[in-house]
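Undergrad: below is the sequence, then the predicted model.
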Amino acid sequence: MKKLYFLLIIVVANFGYAQIEDAWVYFNDKPSSATFLSNPLTMLTQRSLDRRTAQNISLDITDVPVEQTYIAQISAATGVTVMAKSKWLNALHIRGTQTDIQALTALSFVNNVKFANHSLNPGGKFSQTPKAIKPVNKQYDVQVNYNYGGSQNQIEMLNGHLLHQQNFTGQGKIIAVLDSGFTGVNTVAPFQNLITNNQILGGYNFPDANTNYFFRHNHGTNVLSTMGGFADGQLVGTAPSAQYYLFITEDVNSENPVEESYWVEAAELADYYGVDVINSSLGYFAYDNTAYSHQYDDMIGNKTFASRGVNMAFNKGIVVVISAGNSGATSDPHIATPADAIGALTIGAVNSLEAYASFSSIGPSFDGRIKPDVCAKGLQTTVSSTTGTITTSSGTSFSSPVMAGMVATFWSAVPNLTAQQVVNFIKQSADNYNAPTTQKGYGIPDFQLALTNALNLEEVSSNKSFVVYPNPAENQITFQLENKQKGILYLYDVLGQNILTKEISENNNAIDIQNLSNGVYYYNFESNKVFKGKIIKK
């Protein structure tokens, strides 16, 4: 009888566990939006507002926090636990039984519920036959390498040393690192410059819901060292003078969609603090529960929760640098999410001779976009361990922060650029720009070339002979020209695709933008001079 009773307990427990689901609940509105938008400092820091002003990015309802009364009511709902929240997507990540979650749709302020288990959504696809849940191994192979000046190759490959020689080292820029943990950063020697100079500004541990971010795992420590580490004669990061926020979003003990939600929540907090660059050496494709897993046809740039978060961050003026992934030599070699995001600068890996590293995930995205975008050294990259030992490690986990640090260093040299311009200059400087491949994308950037090109950019704001108005606009944009001036206008979307070419003259100086989607567009006006700028369709 005891054995039977014990067996019954196991069956009931397993049945109950099987019914627990992850989901997102989306809301209809934000009733307090007018109050927040009229008081911007209740939503964002002054630095965040300044970054938007510099890039001509307007505040909108996505900047408004999720309605607190909605959070309270969902939290109080029977059998539902709130795991994370997103103001950008106006949603909560929740966990509970299918029945309890579905009951939330009866609330008047709930727009819809989307289950992480695709088969539970209307028209959802069924996953492969469920596999037994097994522990996920997120450890990384490390080889000890004490070669003097080991970081030289990874910096010189990008011509980053030329920017360093000009005293551009990331000063004035802030990088948010979204990772699995930063053990030892507060104690070991290669990070002491960051600690002593107060370059680590703060952070948060989302899985544990506390501020203990010097904790959990070594991966973020290795990653941070390629950007901000300094061990004289052994390791110099690509942005040693930048400041950093450290966010733990990854739970190394399991693989669950809540990590995507933690990621988006951390990106929102990074935006709040006014960061300029995000580095994330994380990717999501297969989950412990295969019913939650993504498929390659999900990699379309704006479908997954994480990719949508990346796109929002980029639209707020942040350059978002994402590792391509380490699946290149597997049966599923393509990029994971959020590397697929439209707004991501996705980084593949090469070796010391600039040849493709076979583990680096390949493109294109499922909808055919170039991915990865560019590459950096990811095979035997020089890093610091949690004990301060200078060693090497391999993976796009390290090519990504090498690049992210260079993004900050480049941007510190030309701080007036927009995030889109930064990304464009980096891609255009790469060695495969005119012949991108599925393995290396546009190839390896030359940051000195990018800097030279950026410094040659003509500032339209300083020339009174060319004025664009109104901007932002809803229906029509007019170009004010000098007498008898004329030229060709080229209009581009955020992907760099030409969507309009038109001759503009004194008597034909307007374009109709009614049919364009809301967002940011870029123009080149070419006459006897070249004028470049940005148009916002509202």
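TA: Perfect, thanks for sending it.

Undergrad: use CA for all of it now, contacts and neighbours both
TA: Will do.

Undergrad: would you mind measuring from Gln102 to Asn111?
TA: 12 Å (C-alpha to C-alpha, to the nearest Å).

Undergrad: against that first model, consider the following:
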Amino acid sequence: MIKLKFILLFTILLVLHINGLDQIKKDKISKNVFNRLGTDLNNTLNIDDQIKLWIFFNSKDYIIENKQSTTSTGQTQTPSNQYKQIQSITGVNDDSIKRRSKRSINKKVPIFDETDLPVSEKFIKEIINDCNLNHEILSIKLLRKSNWLNSISIITTDKTIDSNDKSSSSSSSNENFQLNKVITCISNKKFVESIDLVSKLLNPQSGQDEIKEIRHHRFENSKNNNINDFNNPISKLLGHVKLLSSVQDDSSTIKYDKSFYGESFQGISQTSIDKLQRLGYDGYGLKIIVMDTGFYKDHDAFKHLKIIGEHNFIDNTNDTQEDPVENEDPRYSQNFHGTATLSVLGGFIPGKLVGAAYNASYLLAKTEIVEGEDTVIEEDNWIAALEWGEKLGASIISSSLSYQLYNYPEMNGKDSHLTKAANLAIYKGMIVVNSMGNKDYSIFGAPADGENVISVGAVDSSGRYAPFSSIGPTADGRIKPDIMALGVGYYIALSTSRSSFSSVDGTSFACPLVASGIALLMQAHPDWNTQQIYQAVLSTGSKASNPDPYVGFGVFNALGAYNFRPSVGDCYSTGCSNHGICCSSQCQCAPGYYGKQCQYKRVECGYRCQYDFNSICQSNNLGPSYTCVSQNDTANAILNQDPFSILFCKKSDNPTSTTTTPKPSTNFGGLIRIVISL
């Protein structure tokens, strides 16, 4: 009888445990975790010896009020003192504050908000100390902190698997058992909002991937000796160019043609960037962050470059350059991709290679690992680099890394962690320029799906669509790519030596070309906010009147964007293009339209959703559908709404939504919103 009671009690407890775990699955553990580990965490699986997890928190343990307050030491704080305290806590520098005050979408909002405050160290310590249950079998280690997403990334490492026997079933069983306990421990913390996988991708550098083709027959060494002292200020270098040039109209004026740009002239002139440079713009005063695989800073093209900061997010050092490997295939060099993109942005060897933003200041972030023929792409490094650059005052991010980590229905401008971070960067006054990727009809990559992210595709020298360039639209029907630029046969600095160059194909190189032109545009219009810049770029592209998911709004026109006059004021004065209504000074667009003034029409859902990605179009009995959802998403499978009219205003406070003015989340439990502004 006692044995029977014990068995019955054990059975009841087991059922309660499983039911509790099922509840945790639904509420806190993402489908990605279950897809990765199996639908039942109690199963024994053959899984890798390392797994990276996102842990999202639901609060921050800071309380800062917009009035006189008393510190723990009894001192009275005024708003001015609090402002300095907040700046010190967040690490946001003066340049970032100035950019936020000038460039942010809504200048009426505070300079600081909850997203700037650090992730709670108390929560982190509790996770690491309480949930590192058996570190001899499975250890957990803190990797990254994201203040913006209120999250951390951790890595779990199986310490029992011998390097020569990773297939041991007993080791796998032990690891999986411990991993289940770790996930359960974390999810039971009241301050934990959710758990997700850190998306990771092995991106082979071949065929139609991010480096489309490197033309070996065009490898060459520089024979240009016009510039002997690259350590001089750029103005002195340009003066030297004027004296050496034999094709000027006079000795005091540079002729911005092929004699100056060299092999870069085709891309520069196709986008009319040369015409902005004739007006005196060169990126001066702008900070640009470049996130890539690594940078060969010793190349002759960079001897003039103002590198004001760098960080290696792979090895946690302050050096983004790897030593060259003798006889290494340059495509598989850690320095290759970053060196190439940086040279398109700001390289400077007049007569050979010139990047338009050669007089900007640069922050370099190494975020990806090149392992032979593979590049290991992990999203937490990219997000950490973005937050780092924003704090240091970067105005533009050039990212030629397309993260094809998500399913197509998730490419809706708000679901991916990368896109959420990019949306917040734009909200804080940064311009995010991202390559579309080289997957042609396959999925394009995040964060290119962000509504105000400027996603860049590739064309050839005649302005024709490059067949490898990834196409749109987004899952919610927005036009992507946004803009196009030369990405076929682009001349770049090669990381094999200080004086090596080559030609390459890929949207990776169209992206920094557009970013360099936008740097000049921002220099020319220091008071334009991020939406106005986005509007100017799209409204003046070569296909602005007839955009499509292949080439977006057409080839970038820097001079046209410079001369554009973006709308000023709220929707009560500018209207909503007859496709929406004005709600609280912002346009609320009909479902078939998007944009600040509802000026862009969505692409109807159809073949691409259903056949390219094996998903379904949202059913709408009242008109066309513009949304692609997964086959299992029954909750969003039907939406009966007239896509061409909107009858009432609705409120949205989601910071990563695709509304015109995203707002930072205010759902951080005990935090009182900061409202101290300049």
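TA: Received the coordinates, thanks. Computed from a predicted structure; not experimentally measured.

Undergrad: and Gln152 of structure 1, how many neighbours?
TA: Counted by other C-alpha atoms under 10 Å, the residues lying close to Gln152 of structure 1 total 17.

Undergrad: counterpart of it in structure 2?
TA: Gln152 of structure 1 maps onto Phe265 in structure 2, with residues paired by TM-score structural alignment.

Undergrad: doesn't Phe479 of structure 1 fall inside a strand?
TA: Yes. With DSSP: H, G, I helix; E, B strand; the rest coil as the criterion, Phe479 of structure 1 is assigned to a strand.

Undergrad: distance between the ends of stretch 340-357 of structure 1?
TA: Distance between the two ends of stretch 340-357 of structure 1: 19 Å, counting by C-alpha to C-alpha.

Undergrad: what of stretch 339-351 of structure 1?
TA: 20 Å.

Undergrad: what range in structure 2 does it sit on?
TA: With TM-score structural alignment applied, stretch 339-351 of structure 1 matches the range 448-460 in structure 2.

Undergrad: how is the most centrally placed residue in structure 1 assigned, secondary-structure-wise?
TA: The residue at the geometric middle of structure 1, judged as the C-alpha nearest the mean C-alpha position with C-alpha atoms, centre = their mean, is Val320 (3.6 Å). Secondary structure state of Val320 of structure 1, per three-state DSSP, is strand.

Undergrad: picking up where we left off before, isn't the match of Gln152 of structure 1 up against Lys258?
TA: Yes. Between Phe265 of structure 2 and Lys258 there is a contact at 5.4 Å, judged by C-alpha atoms under 8 Å.

Undergrad: what helix or strand is Asn111 of structure 1 on?
TA: With the criterion set as DSSP states H and E, the secondary-structure element containing Asn111 of structure 1 is strand 110-115.

Undergrad: what range in structure 2 matches that strand?
TA: Counting by TM-score structural alignment, strand 110-115 of structure 1 lines up with residues 192-197 of structure 2.

Undergrad: distance from the chain centre to the matching stretch, please.
TA: 20 Å (C-alpha atoms, centre = their mean, to the nearest Å).

Undergrad: that one: average distance to aligned residues in structure 1?
TA: Superposed on structure 1, stretch 192-197 of structure 2 shows a mean distance of 2.0 Å to its aligned residues (mean C-alpha distance after the TM-score superposition for structure 1).

Undergrad: and that stretch, which residues are buried?
TA: Val192, Glu193, Ser194, Ile195, Asp196, Leu197 (16 or more other C-alpha atoms under 10 Å).

Undergrad: what lies in contact with it?
TA: The list of residues contacting stretch 192-197 of structure 2 from outside it, by C-alpha atoms under 8 Å, 6 or more residues apart in numbering, reads 27-33, 51-58, 186-187.

Undergrad: can you tell me which of the residues you listed are in helices?
TA: Those of the contacts of stretch 192-197 of structure 2 mapping onto helices are Asp27, Lys31, Asn32, Val33, Ile186, Ser187, per DSSP state H.

Undergrad: doesn't Cys131 make contact with the fifth one?
TA: Yes. Counting by C-alpha under 8 Å, Ile186 of structure 2 does reach Cys131; the two are 6.4 Å apart.

Undergrad: all strands for the stretch 101-250 of structure 1, in order.
TA: Residue ranges of the strands in the stretch 101-250 of structure 1, as given by DSSP state E, counting those that start in this stretch, are 110-115, 142-143, 174-179, 200-205, 230-231, 235-236, 243-248.

Undergrad: structure 1: which residue goes with Val555 of structure 2?
TA: For Val555 of structure 2, the aligned position in structure 1 is occupied by Ile444, per TM-score structural alignment.

Undergrad: and its match, that's in a strand?
TA: No. Counting by three-state DSSP, Ile444 of structure 1 falls outside a strand, being coil.

Undergrad: in contact with it, which residues?
TA: With C-alpha under 8 Å, 6+ apart as the criterion, the residues that contact Ile444 of structure 1 are Met157, Leu158, Glu354, Val374, Cys375, Ala376, Ala430, Asp431, Asn432.

Undergrad: now do the same contact list for the alignment partner in structure 2 of the last one.
TA: The alignment partner of Asn432 of structure 1 in structure 2, by TM-score structural alignment, is Lys543. Lys543 of structure 2 makes contacts with Gly552, Phe553, Gly554, Val555, as judged by C-alpha under 8 Å, 6+ apart.

Undergrad: again with Thr11 of structure 2
TA: The neighbours of Thr11 of structure 2, taking C-alpha under 8 Å, 6+ apart as the test, come to nothing; the list is empty.

Undergrad: repeat that for the one 3 residues further on.
TA: Leu14 of structure 2 makes no contacts at all, as judged by C-alpha under 8 Å, 6+ apart.

Undergrad: could you find the closest non-adjacent residue to Val402 of structure 1?
TA: The shortest distance from Val402 of structure 1 to any residue other than its chain neighbours is 5.6 Å, reached at Thr226 (C-alpha to C-alpha, 6 or more residues apart in numbering).

Undergrad: aligned partner of that neighbour in structure 2?
TA: Under the alignment defined by TM-score structural alignment, Thr226 of structure 1 corresponds to Val344 in structure 2.

Undergrad: any idea how far its match is from Ser503 of structure 2?
TA: For Val344 of structure 2 relative to Ser503 of structure 2 (C-alpha to C-alpha), the value is 11 Å.

Undergrad: next, show the common contact partners of these two.
TA: Taking C-alpha under 8 Å, 6+ apart as the contact criterion, the residues that touch both Val344 of structure 2 and Ser503 are Tyr491, Ile492.

Undergrad: comparing the two, which shows the higher neighbour count?
TA: Between Val344 of structure 2 and Ser503, Val344 has the larger neighbour count (other C-alpha under 10 Å), namely 32 against 22.
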